[in-house]
Structures are given as C-alpha cells and as structure tokens.
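J.: here are the coordinates; sequence isn't available:
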C-alpha cells in the first residue's frame, strides 16, 4: 500500500468513527504501530487529524483542507459523479485534470480503463497515476499549495499554454450561473483558468453542496463550461439557471 493510500484509509476511518487508536489502525492497515505513529504525526502536522495520546481524532473543519482529508466527504456521490464523467471521455483522449477529490476519482477510473494521456497540476493525482504504465503522465510545475497539494502560478500557466487537451475535468469549490466556477485561492483560480483555455471540452465535476455557491476567486463564467456533472442533492433552482446558461447538466442519484 502506497503511503498516500495509507493516509487516505486512516483519515476515512478516523473521520467515520470520530477517532481511533494506534493498535486499531495497525490492524486495519496491516502495518506496524511505529508506521501508524509516523503517519498520524504527519497528518497532525498537516492539520488533517488531531493526534492524541495513543491515537487520533477528527480535527476541526476548514474551508480548504488537503485532499487526503476531503476524500472521506460525500465519497459515494463523488464516485458516482466520476463514473458519469468517465463515460463522457473518449478512450485514448488527452485529459487535463485539476486538483480535487472528485477529479482524483476520475483519474483513478481513467487509469483503470486503459491507455490515455493525463495533464495535471495535482500532486496527489500524479502520485496515484505514476504506477500505471499505460498512462502517459504530464505534471505541470509551479508553486506548491500545501492546503490543496496543487502546483499553481505563472510557471504552471506557461506550461499549460503549450498543451491542448481533448477534455478538461475541472474541480471547483462553487459553481453558479451568476458567478460561474469559483475557488478559494486567486492563484489556483488563475491556473485552473489556464486548464479551461487548453481544453476542447470542459467538464465540471462538483457534488451538490457546491452548486449555487460562489467562493472568493473566479475561474471562468458558466458559459465556458460544456457539461456539469453533479448529484441529485444539488439545489434545483441553481441547476436550472446553470442549464439556462447553455451548460449541459447531468445529475446522478445520491447513493
């Protein structure tokens, strides 16, 4: 099991249970208690979990948290959204993937399906894809954001300007007809905008809690999006307005 996978399993278990001890996690992951302690210390340093004597508990919620923490939220919805997105992506395509837990799920499914090229700025997605020999992986460089594990800024945007992707899969913190696609950080928004520009088709993947929501920095107007894939938990009025802006909307059932 890769270190990132181990971290994800720890976070999922602790968030689901509210807390866990070292022995419990050691048995769950089939690794030594010493390894678990090192993992818990790392996750505590990243403000993902709060380490306690003999274990860890779920920490406070933040608007932006590392992908390993967010992976446990609305996981079933995100998987269903990712499955619907993959159905829209041609086999062998060149795919741009921004950071995000739903886009990471898209990456996993694409890698399992077979040969293709993926361009990403997300370190967790890159780490996930490296072992897949049938994936031609391009990672654009830039300034690393510790909160989201994405490489952003002018260097990333310059690299993206040299590429053309068949499909861009965009993760967002908010999407609405009035404000378009938004995220929390200005640099991240600018880099994601470069992904949108490089893509022939733009798919936005967002769970229902993000529909009708606007956050600080604008990525692009709703009219730049070809397809929004979300779940049935999205607010109907927000979806109708997005569809009226010319975006094709797909909603998947809430598992």
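T.: Thanks, I have it. Predicted model only: the values in this text are computed from it and were never measured. Numbering: from 1, shown residues only.

J.: C-alpha only now, for contacts and for neighbours.
T.: Noted.

J.: give the contact list for residue 77.
T.: Contact partners of residue 77, counting by C-alpha atoms under 8 Å, 6 or more residues apart in numbering, are 207, 231, 252-255.

J.: which element follows the one helix or strand it maps to toward the C-terminus?
T.: Taking DSSP states H and E as the definition, residue 77 sits inside helix 75-87. The helix or strand immediately downstream of helix 75-87 is strand 94-97, counting by DSSP H and E.

J.: just checking, what packs against that next one?
T.: strand 116-120, strand 165-171 (3 or more C-alpha pairs under 8 Å, 6 or more residues apart in numbering; DSSP states H and E).

J.: Which one, of these, ends up nearest to residue 105?
T.: Residue 105 lies closest, by C-alpha to C-alpha, to one member of the helices and strands packed on strand 94-97: strand 165-171, at 11.0 Å.

J.: next one: the closest one to chain centre, how far?
T.: Here strand 165-171 is found 12 Å from its chain centre; the criterion is C-alpha atoms, centre = their mean, to the nearest Å.

J.: got a list of contacts for it?
T.: Contacts of strand 165-171 (C-alpha under 8 Å, 6+ apart): 89, 93-100, 102-103, 192, 195-196, 198-206.

J.: just so I have it, where are all the strands in the stretch 151-255 of the chain?
T.: For the stretch 151-255 of the chain, applying DSSP state E, counting those that start in this stretch gives strands covering 165-171, 174-176, 180-183, 199-205, 217-220, 227-231, 248-252.

J.: List the buried residues in the helix or strand harbouring residue 10.
T.: Assigned by DSSP H and E, residue 10 falls within helix 3-17. By neighbour count on 16 or more other C-alpha atoms under 10 Å, the buried set for helix 3-17 is 6-15.

J.: Presented hereafter is structure B, for comparison with structure A:
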C-alpha cells in the first residue's frame, strides 16, 4: 500500500522519538484514534513500525534516538518519576547515578538536598548537582560520549571502588520477559557495575520503555529493588515484578503510589 503524507510524518516522528502513543498521534494529526490504529496496523504489516498496546515504536534495535529528542520525549513523566525517586532518598545518602535523560531528571529533583555523595558517569548529572555546596559530586573517568555520558574500562574500574546506598539507573527498553535492554554494551557494563556495588537499585523508566527492544541485555527486573515509572506496566511485567519481589512505584500527578507486588 502506498504511503500517504500522514504515514510519512508518523515514520519521521518515530525515528526521532522512538515511541508515540496512539492518542498523541491522533492529536498531532487531528484525526480519530481509530484512524491512527488503522495507520499503525498498515505500517506494521509492512514492517515499518512495531505495534504495541497504546501506540507504535520504531523498528531499530541497534541505534538509540538522538539525545535532544530523548530529552524532549515524555519530559513531564520523567519529572514525576524523578520526584517519586527523590522522596525515597534520605539526606546523607550515597548514590550512583548513571547515563540517561530520566536519571538526569532525578539529579534535578535532588539538586537542593543536603549531604548527599553522588558518584556519576554522567557529566550532565554532575553539572546539575555540583552547584550544591551541601553535596559532594564525584565523576568517573573514561571516554566521553556526545550525550556527555562517560564509558569504558576505566569507568568500570572507578565504579568498583565504591559501595553505595542507592544505585539509580535508567534503561532504554524492558522486554516482555523482564529483560533490561540498552543500545551500547559499554554503557551496559558500567550499569552492571553500579548494580553490583549498590545496596539498593532503583530503575527509572517511563511508559515508552515497555515498547522498545534494543539488542544489548543489561540484566533483568530481578536484579533491581524498585521500578519507578509513570503508568501501570503491562500485566506480564507486573507478574514478573511480583515474582522477583521488586517494588513498583507509579508516579501520577506528582505523587508516587507504591503498588503491592
């Protein structure tokens, strides 16, 4: 079937943002959600998009979207998630904070806290927190990416020198079997070191991450202590959280509702 102008624009937006909700696309194009669902079905049948409950995602499993697009994607949801995480972090705690736009939102939510010691491989996180003289920020060395994330063997070695209270990590995708997935194996190795050296691990992931499937496996939901997101996860994920006794926090309207698992 020949693509019309709306189909082409949907594909362009998906390449930039990675995931679009059905209702969001309906508003963007001033059509009904039924029309968008037909568009998604047609594009999916041609192998041009991935069809998910509530929206559509880009098909690439090997390349993340541009950093600027990730910053803008689900910005308000990430801020709600960040506030929910901040409420669980006491003053005088030690933390790892890794690469990601949601973890950067967490740093912003912690910017006025007192006597935190933060170890990070994210220069954006360091820039956000270093102005607070009541906190200490320690930056891992290594290779600096274009998004200001720091990776490499020296980064891993540095992380392994510490044992902290909380490890706050982001992720690019969560598969239906609970696998935590990302794009860069070097970033994944740093995140694995953070998990190994944190007493509690908090995963921050907005709802779009349940619809994206990169190719590099970081671990599984069983490796974390709590998942912070902005909407009820798919039923299969909720079951996996319950099986692994991983706490679920849903940040909605500025409040974090802890769900029993």
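T.: Yep, it's here. All figures in this text were calculated on a predicted structure; none of them were measured in a lab.

J.: re earlier: reformat the helices and strands packed on strand 94-97 of structure 1 as TSV; add mean neighbour count and distance to residue 129 of structure 1.
T.: What follows is these, written out as TSV (neighbours: other C-alpha atoms under 10 Å; distance: least, C-alpha to C-alpha, whole Å):
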stretch	mean neighbour count	distance to residue 129 of structure 1
strand 116-120	22	9
strand 165-171	24	16
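
J.: Please dump the ones you listed into TSV; it should also carry distance to residue 144 of structure 1 for every row.
T.: Formatted as TSV, those follow (distance: least, C-alpha to C-alpha, whole Å):
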stretch	distance to residue 144 of structure 1
strand 116-120	13
strand 165-171	17
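
J.: of all those, which lies closest to residue 153 of structure 1?
T.: It is, among these and with distance given as C-alpha to C-alpha, strand 116-120, at 13.5 Å.

J.: what sits against residue 227 of structure 2?
T.: By C-alpha under 8 Å, 6+ apart, residue 227 of structure 2 lies in contact with 202-205, 246-249.

J.: quick one, what contacts residue 102 of structure 2?
T.: Neighbouring residues of residue 102 of structure 2 by C-alpha under 8 Å, 6+ apart: 78-79, 81-82, 170, 204-205.

J.: Can you add distance to residue 111 of structure 2 and give those back as a markdown table?
T.: Putting the contacts of residue 102 of structure 2 into a markdown table (distance: C-alpha to C-alpha, whole Å) gives the following:
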| residue | distance to residue 111 of structure 2 |
| --- | --- |
| 78 | 15 |
| 79 | 13 |
| 81 | 15 |
| 82 | 11 |
| 170 | 18 |
| 204 | 17 |
| 205 | 20 |
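
J.: Could you identify which of those has the most neighbours?
T.: When neighbours are taken as other C-alpha atoms under 10 Å, the top entry among those is residue 81 (30 neighbours).

J.: Stretch 196-215 of structure 1: which residues count as buried?
T.: 196-199, 201-215.

J.: Also stretch 143-157 of structure 2?
T.: Going by neighbour count (16+ other C-alpha under 10 Å), the buried part of stretch 143-157 of structure 2 is 148-152, 155-156.

J.: do stretch 25-41 of structure 1 as well
T.: Across stretch 25-41 of structure 1, burial judged by 16+ other C-alpha under 10 Å covers 25-26, 29, 33, 36-37, 39-41.

J.: next one: stretch 91-110 of structure 1
T.: By neighbour count on 16+ other C-alpha under 10 Å, the buried set for stretch 91-110 of structure 1 is 94-110.

J.: Okay, and which of the residues you listed map to helices?
T.: 101-110 (DSSP state H).

J.: Out of these, give me the two with the largest separation.
T.: The largest separation in those, counting by C-alpha to C-alpha, is between 101 and 110 at 14.3 Å.

J.: can you put the buried residues of helix 3-17 of structure 1 in JSON lines and add distance to residue 45 of structure 1?
T.: Shown next, in JSON lines, are these (distance: C-alpha to C-alpha, whole Å):
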{"residue": "6", "distance to residue 45 of structure 1": "16"}
{"residue": "7", "distance to residue 45 of structure 1": "13"}
{"residue": "8", "distance to residue 45 of structure 1": "15"}
{"residue": "9", "distance to residue 45 of structure 1": "17"}
{"residue": "10", "distance to residue 45 of structure 1": "15"}
{"residue": "11", "distance to residue 45 of structure 1": "14"}
{"residue": "12", "distance to residue 45 of structure 1": "17"}
{"residue": "13", "distance to residue 45 of structure 1": "18"}
{"residue": "14", "distance to residue 45 of structure 1": "16"}
{"residue": "15", "distance to residue 45 of structure 1": "17"}
